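*Asks:* no sequence on hand, only this structure:
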């Protein structure tokens, strides 16, 4: 049943921020009720250039913001304006897609899995020397730790039982989103792309025209030279060889589940770790692995560094590629959906006291709440 809307902007305490339209659309799909059906009733502060949507998830009033573009500078400006208009915001969730490292400790990360931030490293901030790049990593130059409130939320979410419930709720929301959007004419946009489409190539294997397929004069010069056309061409058309694919045990387990007719093969796993954030799109498997080893990052994206110190924030993103040269957009919509569902599952666990301080609810995550009216 529809609820009564908030009286003003001071009643909004949570924001969802997305960098891409696909991510924003998925975030809107998990909102239970919108307050701005016919007009922008709540307005914004003078000088604020952002455009907002407002709504509700459970008892929480939500502000939704689509950034004007990618990158940390735009994200920082937008976050500052967001805070000037909605002065009582307690938490901002940056929701969307990211590049993921294929492995963290002994666990395999697959496409569609969700990564939640415990910290952010601005990996492209440093000095370029003739011998290479050196990141500035002094205490003054590093991004700060999460604020105490966010640290407490993250600590509670990582408890084994809570993490399991979070994954279960995310999977349930994802299935409902898929069923509902299919009925509303979205087709297969948010459906699981398929186990066979989750391809991880060896980090040193380049995405380029291969001799067996073409006689490209540029790509044939050496292993390290790639023509511009190849960078925009799918692996299938370039002849990227299956013999260079990396075997993943977890992918085989998913295949067995799928062959048994169980839809749970699409369920995303939830990982917690450090995000690498910078203005460069990660498209090198070797650089990805080197940064993962040196900085302990498990995912890469382009906006977190811009909002991390502007507002109390948590980054929740779905893996849509592996940050290598074989990058494609086939998983973007599905990964955006898994991240949006995980964000809603997190929000459902947040309770706000009369003073606006957050804590985790002790109830479970299995409550069924319809969305997409």
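*Replies:* Noted; the coordinates are in hand. Model, not experiment: these values are computed from the prediction.

*Asks:* only C-alpha atoms from now on, for both contacts and neighbour counts.
*Replies:* Will do.

*Asks:* longest helix in this structure, please.
*Replies:* Determined from DSSP state H, the single longest helix within the chain is helix 160-183.

*Asks:* and stretch 166-184, which residues are buried?
*Replies:* Residues of stretch 166-184 classed as buried by neighbour count (16 or more other CA atoms under 10 Å): 166-181.

*Asks:* got a list of what the residue nearest in space to the middle of the chain touches?
*Replies:* The C-alpha lying nearest the average C-alpha coordinate of the chain belongs to residue 317 (CA atoms, centre = their mean; 1.5 Å). Counting by CA atoms under 8 Å, 6 or more residues apart in numbering, residue 317 makes contact with 94, 95, 96, 97, 98, 114, 115, 116, 335, 336, 339.

*Asks:* that's a helix at residue 292, yeah?
*Replies:* Yes - with DSSP: H, G, I helix; E, B strand; the rest coil as the criterion, residue 292 is assigned to a helix.

*Asks:* this is the comparison structure:
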């Protein structure tokens, strides 16, 4: 039998090689590999289980978490587009509540409740003003068919008809399987407050009296249905485990499911290999992976082969989406050859997925793409069009967030938005779409070594119904992205140039002298942008074509330099003040220097004009001054990373990041530490951890070099937290130790030099308390802050802002500790800070 990509209807997702090995045990047949797109970096195992053709994928070794899972599954469903549902199968950490009595080797299956879909992303949400963490958004439920299947299996299990035992017994008859996936003899559960001893690989040195006594039970896997918590951090602390479990009614913790639930309808199956405490070992992992895989096979045995119900159909957009920021140009003329070429290429059966329009800046590439989209809308009302300006990574990020909102994706993080949009487009079965990347000129942005280049490359997954059009000045990049489907856009011919000028002029009689018309067009090198700007200037100043030609010749300037000139009103006295904002913007729009986007009335500056303006500022030795003015303004208006400011900071971020990359700013950046720290914190809140880490690391170096460690401690703390977000645990741990040591040293110095009740000393005391609290040393933080508040009341007064802030923090910490059942008594072996 011949298998194709369309033959496979079930996705089996694993996170560990051990889980993949267990999956392979239960394949009834193994199929030969198939070819796959170059953009798909997964390695697949193909086979059949109970008559279902299954594609098995495992995450990259050592790369775990929700983001990795999202990427892997997104590639899978782009290549295997007939996949109907997914099974996330592997190991997880159990919550030993007692009821249900979850033990090692048991199985937990995701099942929706009245308030949850079956999987909760416990680490995604926002911190409220009170300091409490509020989870936002909800993940998709498993498909209805699979919920019906597990209901049937649950009833069989209650009646003693479970087929899981038979599958396990049959598989374990093979010596190789039994040796690879043995059931360990010991199942030890310790009291939540008792930690593992001496970092040894087993619990041989742990106190036996701290074990929890539980009734004997038949040594076979029990099956539990309920909520599974998913997040990017490993839970290795019983107190943290119980805090989340009690709040959310969790049965199991794991690290990947939240990354796939909104990508493909899935059921999560976890074999319990530990209790999410400090006694975690890998002894139970093989057996837990094995029983989870056995349960997955049991599920597939119950799924009807003929089932094609709507429960498992991919969601199809209900309407065409239109996200084009510009109105149709009524003065567009010519370019029929380029438009026809694009339409023919996209219209071919098995034609190219990507095409590029390549030519000089100002030659009309964007206008061709714009005209193409409006013609397509008129000809094919079912085709969605999305326009993405590529002037910077930030503009691309904002455009993708706009697409996500337009197509109705909910609760999308900026760090995940490209992947989510890609998945949506790949699943848009039967719907046509066109994605336009305008001004894709920066090679490093697309094929460089930075993280953003990798993300953009992954966007370009082929689709039977979709197409991508690039406009670019960079021919090398055009070839890299679309070779050999590059359409060269050159200056228009003479007659087209005349028509463009005619469309732009108010007084058509100015074209009566053909020789003068051609002379002007030659001076403008027939660039459509320059022609439009010349027409606007002529209309505004009511001059002749020959006057404008003479102006160009007198300045001995080319078009780029023309754009750098001061286009003020020549009829205005020199001492009259410049027009106000409305007049100034109107003048810029008249010259086509800026365009107003139809949707939100935002102003878009043409890239060529932007470059020319910068050149003019440098020539006039004004560039550094403008950089400083911009930095000072952003320093005043850029918000903190409180959730209420999210919309505002996302508007300011592209400007702040552009400023941070300017060499003139970098020489003075130590003067803007507070601004850059705010920028980094907003990036971190948005999940843009790599960018935040680079910024914090750079500013930490600058601050330490100029003022020493003592003044860099806040930035070091932010960098340590960002490393934790990235899973760089050792670097984070090392940095946190440094932060704590520096904070203590600063406090001691200020006590000795300034006195114990000096305001600066008390500020250092409060800062140290915050550092202790951020490192989860709650008892020490509370003790120190209590002392700080007492001294502030005596030294500064109860109504002083510093006193109030410290008191509020102290109250919040105590409330958090009480709500989480944490004790504020000193843990055994802890000495209260003597400060």
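*Replies:* Yes, it's here. Not measured: the values here are computed from a predicted model.

*Asks:* alignment lookup: the residue nearest to the centre of structure 1 to structure 2.
*Replies:* The pairwise alignment with structure 2 assigns residue 317 of structure 1 to residue 270, based on TM-score structural alignment.

*Asks:* do the same with residue 61 of structure 1
*Replies:* Looks like residue 61 of structure 1 aligns to residue 53 there (TM-score structural alignment).

*Asks:* the closest residue to its match other than its chain neighbours and residue 84 of structure 2: what is the separation?
*Replies:* In this structure, residue 53 of structure 2 finds its nearest non-sequential neighbour in residue 8, 4.8 Å apart by CA to CA, 6 or more residues apart in numbering. According to CA to CA, to the nearest Å, residue 8 of structure 2 and residue 84 of structure 2 sit 9 Å apart.

*Asks:* returning to what we had before: can you give me the offset of the helix or strand just after the longest helix of structure 1 from its chain's centre?
*Replies:* Heading C-terminal from helix 160-183 of structure 1, the first helix or strand you meet, by DSSP states H and E, is helix 228-231. Helix 228-231 of structure 1 sits 26 Å away from the centroid of its parent chain (CA atoms, centre = their mean, to the nearest Å).

*Asks:* just stretch 313-330 of structure 1 next, same as before
*Replies:* Going by CA atoms, centre = their mean, the spacing between the C-alpha centre of stretch 313-330 of structure 1 and its chain's C-alpha centre is 7 Å.

*Asks:* and that stretch, end to end?
*Replies:* Stretch 313-330 of structure 1 end-to-end distance (CA to CA) = 28 Å.

*Asks:* over to stretch 127-136 of structure 1?
*Replies:* Using CA to CA, the end-to-end distance of stretch 127-136 of structure 1 comes to 7 Å.

*Asks:* quick one on the thing from earlier: check the burial of the residue nearest to residue 53 of structure 2 by counting its neighbours.
*Replies:* Using other CA atoms under 10 Å, residue 8 of structure 2 is surrounded by 20 other residues.

*Asks:* same deal with residue 240 of structure 1?
*Replies:* 21.

*Asks:* give the helix, strand or coil label for whatever residue of structure 2 lines up with it.
*Replies:* Applying TM-score structural alignment, one finds that residue 240 of structure 1 aligns to residue 206 in structure 2. The three-state assignment at residue 206 of structure 2 reads coil, by three-state DSSP.

*Asks:* enumerate every residue touching residue 206 of structure 2.
*Replies:* Per CA under 8 Å, 6+ apart, neighbours of residue 206 of structure 2: 196, 197.

*Asks:* for it, give its distance to residue 194 of structure 2.
*Replies:* Distance of residue 206 of structure 2 to residue 194 of structure 2, given as CA to CA: 9 Å.

*Asks:* pull out the buried residues from the contacts of residue 317 of structure 1.
*Replies:* Of the contacts of residue 317 of structure 1, these count as buried by 16+ other CA under 10 Å: 94, 95, 96, 97, 98, 114, 115, 116, 335, 336, 339.

*Asks:* give me the element the aligned residue in structure 2 for the fifth one is part of.
*Replies:* Structural alignment places residue 98 of structure 1 opposite residue 92 in structure 2 (criterion: TM-score structural alignment). Counting by DSSP H and E, the secondary-structure element that holds residue 92 of structure 2 is strand 85-94.

*Asks:* next one: residue 314 of structure 1
*Replies:* Per DSSP H and E: strand 313-321 holds residue 314 of structure 1.

*Asks:* check residue 394 of structure 2 too.
*Replies:* Counting by DSSP H and E, the element that carries residue 394 of structure 2 is helix 393-407.

*Asks:* from the contact counts, what lies against the longest helix seen in structure 2?
*Replies:* The longest helix of structure 2 (DSSP H) is helix 729-754. For helix 729-754 of structure 2, the packing partners by 3 or more CA pairs under 8 Å, 6 or more residues apart in numbering; DSSP states H and E come out as helix 713-725, helix 759-774.

*Asks:* that one corresponds to what range in structure 1?
*Replies:* Going by TM-score structural alignment: helix 729-754 of structure 2 matches no residues.

*Asks:* what range does stretch 68-79 of structure 2 cover in structure 1?
*Replies:* Alignment of stretch 68-79 of structure 2 against structure 1: residues 74-85, by TM-score structural alignment.

*Asks:* average offset between that stretch and structure 2?
*Replies:* Here the mean offset of stretch 74-85 of structure 1 against structure 2 after fitting is 0.6 Å, by mean CA distance after the TM-score superposition for structure 1.
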